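S.K.: this is a predicted model, with the sequence first.
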Amino acid sequence: MGSFSSTSSPDIRFDGIHPLPKRFEIIQFLGEGGSAVVLKCFDTFTHQNVAVKFAKGKYKLKHEAEMMKYLMKHKLDQQNVIKFHQSFSSNSCLVFEMCDINLKDYIKQRHPLKFQEIRTVIQQLATALEGLKKVKVIHSDIKTNNIMVVNQRTKPLQIKLIDFGLALHSNQTSQNINQCLFYKAPELILGLPYSSALDIWSLGCVMGKMLLNCVLFPGSSDYENLCYITDVLGPAPDYLVDACKKSEVYFKKSDSNQWILKFTAVKRF
């Protein structure tokens, strides 16, 4: 991915990125998404390395900043959620604890993982999800890219859940969720009401990835993933199909008046 030269200039910009506060010296470019860049920086005030998430162009990180403040108020950093330090520049710059490597790359390096290693990671993620449920927050974007190993040399199995940019409060479940396809819960595919249970589904997909080093449901569309899910778990019960908004998109009635999955490609949603 390359790296940036260390600098403390208050006016530094990278392709439309907001100015970096002067206190941070850039060490390394860590990653990039559609709305933000993540940099490894040295904080000259605290004398610690930190991860700085930096908004691009017109984007702001206000929602994530507010969510992280809420989680830190409830001490979720003590339950395997990434520690949030502070925000700058009208929520265009968020500062987190520095971790080592994401779980996706860790699996690539270490596969096959031992059962005890998988169990330890899943237990920590379950602790994080239990904490989130208590404060009525749904992460909604759990995947191996959003799980960090704190330090693979000194603490190889300590992990933190990151990226709460799509998180929502459990009383906001009327919102549409754009969950990663490989980790997408079937209730979202079918248009059924959802809850924090969708994070548990994603957790199961993460566990499968750790065990097999492959995606459990590797479809290129919602329909294909529904086919994979049906192959593994069996057909959806009729009462669920009756309740879903997209029943006739993915299913048809059999001669015995039961819902069966269509076997022809349908428009991707």
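M.R.: Now that the structure is in, tell me what you want to look at.
S.K.: C-alpha only now, for contacts and for neighbours.
M.R.: Fine.
S.K.: contacting residues for the closest residue in space to Phe54 that isn't next to it in sequence?
M.R.: With sequence-adjacent residues excluded and distances taken as Cα to Cα, 6 or more residues apart in numbering, Phe54 is closest to Cys93, at 4.7 Å. For Cys93, the contacting residues are 20, 52-55, 61, 87, by Cα atoms under 8 Å, 6 or more residues apart in numbering.
S.K.: in addition, the following structure is provided for comparison:
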Amino acid sequence: VLLCRDSKENQEVAVKVIRDVRRYAENAKIEADILRDIKKADPHGRRTRSAIMLDTFLFNGHFCLVFEVCGCSLYDFLKENDFRGFWMEDIQQFAEQSLDALGFLHSRLQMTHTDLKPENILLAANAPPRRSDFPREDAWKEKNKSSKHHAYFRPVSADIKLIDFGNATYEDEHHSSIINTRQYRGPEVILSMGWNELSDVWSMGCILMELYTGELLFGTHENLEHLALMEKSLGDFPSKMLSQATGASRDKYLTRDRHGGWKLNWPAGAQSRSSEKHVTNQLPLGKMVPSKHAAFADFIGRLLVFDKSSRPTAKQALNHRFLKESLPE
């Protein structure tokens, strides 16, 4: 992505230059079509919080998309802060804006983003951050065995923009079997149980937890280990839900329990001792969050309900008390 000046309009723009590979160019053209649909429904990007596409053009064989200029991604901001997490007040605003945007995309456009992650959420303002203290510094230092003092910054504004709609899927379109970047993927996707817009809600639960702790909620690259990490943090999968897994997934990841129902084939199916240890070290959700932030832990637990039929929609999640309360930092 290049920062350029539009000489005709005399304004700065961000130009996303696509590699001159047919597959990438085709995907970018699909994204441009999706962004045009979004712009039709939401001309100023206020409801969808989407970075506005201004134009497209071809340059030396490269397909290019022109966007309004935004700030850095939430991932890059985390990284610059040594992965120390955001202030709770900022997380509340990120959550409210994201869920409001998803509510509009899901209901008005019947579209699932399918690739939500901190890299695909930008700060709206391209402005230098402000120096601040980090309220959870002592806990962070203790956990990371660090005594160094690094400067901590807060965004000047918690307004955000969603980007990367290239994999967005309409309700009536073919739903590919695998969606999401691994760490933000819901259990229904891993177990091939079919997914819908509520997979975006699961992703948001993982993202918001990461913005709080500075770490991936589920740090893994393997399906069974991923499911085991989920159970360790969120409790056992309902046997009724597991019984709906496809035959192939069932054979790979599940086994019978003593009552004849289904359960995860863990730790028997672990690929290594280190994998088993990794899951053993995973904390339950309630232990990752101090009691003063209990409303936040409850909110995340609601977004991360295993069975998608019991998971709240993005609009329903907006009613949670976490978004209404003023919490201590």
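M.R.: Great, that's in hand. Keep in mind that this is a model prediction, so the values were computed, not measured.
S.K.: TM-score of the superposed pair?
M.R.: After superposition, the two chains reach a TM-score (TM-score structural alignment, normalised by the length of structure 1) of 0.80; 229 aligned residues with a Cα RMSD of 1.8 Å.
S.K.: centre of the chain versus the longest helix anywhere in structure 1, how much separation?
M.R.: The longest helix of structure 1 (DSSP state H) is helix 115-134. Distance, stretch centre to chain centre, for helix 115-134 of structure 1: 14 Å (Cα atoms, centre = their mean, to the nearest Å).
S.K.: what do you get for stretch 81-98 of structure 2?
M.R.: 13 Å.
S.K.: the stretch 151-269 of structure 1: helices as residue ranges?
M.R.: 186-190, 197-212, 222-233, 238-243, 247-250 (DSSP state H, counting those that start in this stretch).
S.K.: nearest to Ala167 of structure 1, of those?
M.R.: helix 197-212 (10.6 Å; Cα to Cα).
S.K.: quick one: the closest one to structure 2 mean distance?
M.R.: Aligned to structure 2 and superposed, helix 197-212 of structure 1 gives a mean residue distance of 0.6 Å (mean Cα distance after the TM-score superposition for structure 1).
S.K.: give me the angle between that helix and helix 115-134.
M.R.: 170 degrees (axes from the mean of the first three to the mean of the last three Cα atoms, to 10 degrees).
S.K.: contact partners of helix 197-212 of structure 1?
M.R.: So helix 197-212 of structure 1 is in contact with 107, 111-113, 115, 118, 122, 125, 129, 138-144, 182-185, 187, 214-216, going by Cα under 8 Å, 6+ apart.
S.K.: list the buried ones in it?
M.R.: The neighbour-count check on helix 197-212 of structure 1 (16 or more other Cα atoms under 10 Å) flags 198-203, 205-211 as buried.
S.K.: same question for stretch 225-239 of structure 2.
M.R.: Using 16+ other Cα under 10 Å as the test for burial, stretch 225-239 of structure 2 gives 225-234, 237.
S.K.: can you map out the strands along the stretch 51-200 of structure 1?
M.R.: Assigned by DSSP state E, counting those that start in this stretch, the strands in the stretch 51-200 of structure 1 fall at 84-88, 93-97, 101-102, 137-138, 147-151, 155-161, 168-169.
S.K.: any chance of these in JSON lines, plus distance to Lys75 of structure 1?
M.R.: Listed next are these as JSON lines, based on distance: least, Cα to Cα, whole Å:
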{"stretch": "strand 84-88", "distance to Lys75 of structure 1": "10"}
{"stretch": "strand 93-97", "distance to Lys75 of structure 1": "14"}
{"stretch": "strand 101-102", "distance to Lys75 of structure 1": "22"}
{"stretch": "strand 137-138", "distance to Lys75 of structure 1": "13"}
{"stretch": "strand 147-151", "distance to Lys75 of structure 1": "18"}
{"stretch": "strand 155-161", "distance to Lys75 of structure 1": "13"}
{"stretch": "strand 168-169", "distance to Lys75 of structure 1": "17"}
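S.K.: let me know which of those strands is tucked in deepest.
M.R.: A comparison of these by mean neighbour count, using mean count of other Cα atoms under 10 Å, puts strand 137-138 on top with a mean of 24.
S.K.: so where is it in structure 2?
M.R.: Per TM-score structural alignment, the counterpart of strand 137-138 of structure 1 in structure 2 is residues 111-112.
S.K.: quick one: the matching stretch to structure 1 mean distance?
M.R.: Counting by mean Cα distance after the TM-score superposition for structure 1, stretch 111-112 of structure 2 comes out at 0.7 Å.
S.K.: tell me how far stretch 170-177 of structure 2 is from the chain's mean position?
M.R.: Distance, stretch centre to chain centre, for stretch 170-177 of structure 2: 19 Å (Cα atoms, centre = their mean).
S.K.: what does that stretch contact?
M.R.: Under Cα under 8 Å, 6+ apart, the answer for stretch 170-177 of structure 2 is 109-112, 169, 189, 192, 194-196.
S.K.: closest to Thr255 of structure 2 among those?
M.R.: For the contacts of stretch 170-177 of structure 2, the nearest to Thr255 of structure 2 is Ser192 (16.3 Å; Cα to Cα).
S.K.: which one in structure 2 is aligned with the residue nearest to Phe54 of structure 1?
M.R.: Matched by TM-score structural alignment, Cys93 of structure 1 corresponds to Cys64 in structure 2.
S.K.: got it, and Ala65 of structure 1?
M.R.: Per TM-score structural alignment, Ala65 of structure 1 is aligned with Ala32.
S.K.: could you do Ser247 of structure 1 as well?
M.R.: In structure 2, Ser247 of structure 1 lands on Arg250 (TM-score structural alignment).
S.K.: ditto for Leu103 of structure 1
M.R.: Aligned by TM-score structural alignment, Leu103 of structure 1 pairs with Leu74 of structure 2.
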